[in-house]
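J.: Build the 3D model from these lines:
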Amino acid sequence: MDDPADSAKKTLLRKLNGQMLGKLLVIAVLMLGFGYGLVPVYKQICEITGVNFLTPKDSTVEAPTNSQVDKTRTITVEFDGNAHGPWRFRPMVSSMQVHPGEMAQVTYEVVNTQSRKMDAQAIPSYAPQQAAAFFKKVECFCFAQQTLGPNEAKQMPVVFYIDPALPKDVKLITLSYTFFEIAGQADKPV
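T.: Modelled structure (predicted):
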């Protein structure tokens, strides 16, 4: 036979367990609601403070500009290309004006005038020499070996910016590339 005391304990435990389960479910639902409720609050706080701005209110809002660009200074960058070998190598523009911190792009063209494939590489140099530390290339064909097929022409971009820490007395920088064949890498005529 069941002891009435044991039966009462079991009933009391079931009741207490049911109450605890109910409390835990309410807490879980409240936590879930609180988590979802924080998203619009977070967006509002970000919009008001301007920190980590997620979405513009209007699609006509202009993209933010780079605050690192020094619009008070203009640097003239001259481009030069030298070829050691049987090809033509030249920049598409001879110079451009840039503000320190502003991204810019120049394109160089190389034409292999041979009837064979050639492997080549470009090496940059800068004038004045002190400008080298402030001329930051983001993308450059000089980072990799170039393979040119017979009579092939390639246009190769250089994406760069001038570090705003460039000394104020430097107003002209020359970027020069020497393009040369890599010895022992070219295909031999058949």
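
J.: only C-alpha atoms for contact and neighbour calcs from this point on.
T.: Fine.

J.: so how far is whichever strand or helix holds R88 off the chain centroid?
T.: Under the criterion of DSSP states H and E, R88 resides in strand 87-91. A distance of 28 Å separates the centroid of the chain from that of strand 87-91, by Cα atoms, centre = their mean, to the nearest Å.

J.: does the most centrally placed residue in the chain sit in a helix or strand, and which one?
T.: Central residue of the chain (Cα atoms, centre = their mean): V138, 8.3 Å from the mean position. According to DSSP H and E, V138 maps onto strand 135-140.

J.: Tell me who's in contact with the residue lying closest to V111 once chain neighbours are set aside.
T.: For V111, ignoring the flanking residues on the chain, the nearest one in space by Cα to Cα, 6 or more residues apart in numbering is A153 at 4.2 Å. Shown in contact with A153 (Cα atoms under 8 Å, 6 or more residues apart in numbering): 109-112.

J.: Mind checking which of the residues you listed are in strands?
T.: Counting by DSSP state E, the members of the contacts of A153 that fall within strands are 109-112.

J.: Show me the strands in the chain, by range?
T.: Under DSSP E, the chain gives strands at 75-84, 87-91, 95-98, 104-112, 118-127, 135-140, 146-148, 153-162, 172-181.

J.: so which of those gets nearest Q19?
T.: Among these, the nearest to Q19 by Cα to Cα is strand 135-140 (63.3 Å).

J.: Which of the residues in that closest one are classified as buried?
T.: Buried residues in strand 135-140, defined by neighbour count with 16 or more other Cα atoms under 10 Å: 135, 137, 140.

J.: For K15, state which of those residues is nearest.
T.: Within the buried residues of strand 135-140, proximity to K15 (Cα to Cα) peaks at K137, which comes in at 71.9 Å.

J.: residues contacting the closest one?
T.: Residues near K137 by Cα under 8 Å, 6+ apart: 158-161.

J.: Distance-wise, check the residue lying closest to E109 once chain neighbours are set aside relative to Q146.
T.: Nearest residue to E109, sequence neighbours excluded (Cα to Cα, 6+ apart): Q155, at 4.4 Å. Remark: distance between Q155 and Q146 (Cα to Cα, to the nearest Å) = 11 Å.

J.: Would you do the same for the sequence below? I want to compare the two.
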Amino acid sequence: MSRIRRFNLRTLSKLLLLVAAMFAFGYAMVPFYNAFCEFAGINQLGDRESAIIARNTQVDKSRTITIEFDANGRGPLRFQPEHSSMQVHPGQMATINYEVANEKPYQVRAQAIPSYVPALAASYFNKIECFCFTEQTLQAKEAKEFPVVFVVDPKLPKDVNTITLSYTFFDLGTAPKVGTESR
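T.: Below you'll find the predicted structure:
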């Protein structure tokens, strides 16, 4: 075997190993992220503690917080909140609906990830029901409405009057079936 051929085979094997490592890293990110969120105490959805907090919270009618809703759809998805904002009192349970639509003629798997501004609001924004962090399947041309039920903790610092809840809905890369339109 020539020296150049051996060099090429070694390079190819290193590249294949790198691709396998990158795939394994990407695959491991979801459980790692979930474990980190559980450890940090953020984005705990639908857990018993959040429901208990929501039931036992006194509504602070002396304060009003503006919640702004933002939606970003990636890939073939159209994604939007029912309202761009709402006023809530700390401790008051509120619901906002988001609509997501698959605009392609094939099934799509997708997932939403939330973020908050200011970032410290994440600790005080208790979601009781949420579609985020759960893979969603939308059939061809299907639209669905997803509720987010939440309570803003009355312990939110007094200088925070506005919270922006932003979701990004990612297409998880389902390939179209044979005979359908490509992306």
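
J.: How alike are these chains, TM-score-wise?
T.: Here the superposed chains carry a TM-score of 0.65, computed using TM-score structural alignment, normalised by the length of structure 2; 124 aligned residues with a Cα RMSD of 1.4 Å.

J.: picking up where we left off before, check the mean deviation of the strand holding V138 of structure 1 from structure 2.
T.: Here the mean offset of strand 135-140 of structure 1 against structure 2 after fitting is 0.3 Å, by mean Cα distance after the TM-score superposition for structure 1.

J.: Pull up the aligned stretch in structure 2 for that strand.
T.: Mapping strand 135-140 of structure 1 onto structure 2 (TM-score structural alignment) gives residues 125-130.

J.: okay, the helix ranked longest in structure 2 sits on what stretch of structure 1?
T.: Secondary structure of structure 2 read by DSSP state H shows that its longest helix is helix 3-40. Alignment note (TM-score structural alignment): helix 3-40 of structure 2 is unmatched in structure 1.

J.: before we move on, back to that, quick one, which of Q155 and Q146 of structure 1 is more surrounded?
T.: In this view Q155 of structure 1 and Q146 are compared by other Cα atoms under 10 Å, and Q146 has more residues nearby, 18 against 14.

J.: contacting residues for that one?
T.: By Cα under 8 Å, 6+ apart, the residues touching Q146 of structure 1 are 119-121.

J.: nearest to G18 of structure 1, of those?
T.: Comparing the contacts of Q146 of structure 1 against G18 of structure 1 with Cα to Cα places Q121 closest, at 76.6 Å.

J.: I'd like to know how many residues surround the counterpart of that closest one in structure 2.
T.: Mapped onto structure 2 by TM-score structural alignment, Q121 of structure 1 lines up with Q111. Neighbours of Q111 of structure 2 under the rule other Cα under 10 Å: 18.

J.: Apart from its neighbours in sequence, what residue is nearest Q111 of structure 2?
T.: The shortest distance from Q111 of structure 2 to any non-neighbouring residue, by Cα to Cα, 6+ apart, is to E135 (4.8 Å).

J.: picking up where we left off before, I'd assumed F160 was in contact with the residue nearest to the centre of structure 1.
T.: Yes - if you go by Cα atoms under 8 Å, V138 of structure 1 and F160 touch, sitting 5.4 Å apart.

J.: which residue in structure 1 lines up with L156 of structure 2?
T.: So L156 of structure 2 corresponds to L166, using TM-score structural alignment.

J.: now do E99 of structure 2
T.: Under the alignment (TM-score structural alignment), E99 of structure 2 pairs with E109 in structure 1.

J.: what's the answer for F170 of structure 2, then?
T.: Per TM-score structural alignment, F170 of structure 2 is aligned with F180.

J.: and the gap between that match and E109 of structure 1?
T.: According to Cα to Cα, F180 of structure 1 and E109 of structure 1 sit 14 Å apart.

J.: what's the span of stretch 75-95 of structure 1 from first residue to last?
T.: In stretch 75-95 of structure 1, first residue to last residue: 10 Å (Cα to Cα).

J.: residues in structure 2 matched by it, start to end?
T.: Under TM-score structural alignment, stretch 75-95 of structure 1 corresponds to residues 65-85 of structure 2.

J.: Please identify the buried residues of that stretch?
T.: For stretch 65-85 of structure 2, by 16+ other Cα under 10 Å, it's 65, 67-73, 75-81, 85.

J.: quick one: which of those residues is nearest to V178 of structure 2?
T.: Using Cα to Cα, these come closest to V178 of structure 2 at P76, 17.6 Å.

J.: Please name the residues that touch the nearest residue to the match of L156 of structure 2 once chain neighbours are set aside.
T.: Of all residues not flanking L166 of structure 1 in the chain, F134 sits nearest, at 5.8 Å (Cα to Cα, 6+ apart). Taking Cα under 8 Å, 6+ apart, we find F134 of structure 1 in contact with 162-166.

J.: and the residue nearest to Y116 of structure 2 when sequence neighbours are not counted, how far is that from K127 of structure 2?
T.: With sequence-adjacent residues excluded and distances taken as Cα to Cα, 6+ apart, Y116 of structure 2 is closest to L165, at 5.0 Å. Applying Cα to Cα, the value for L165 of structure 2 to K127 of structure 2 is 11 Å.
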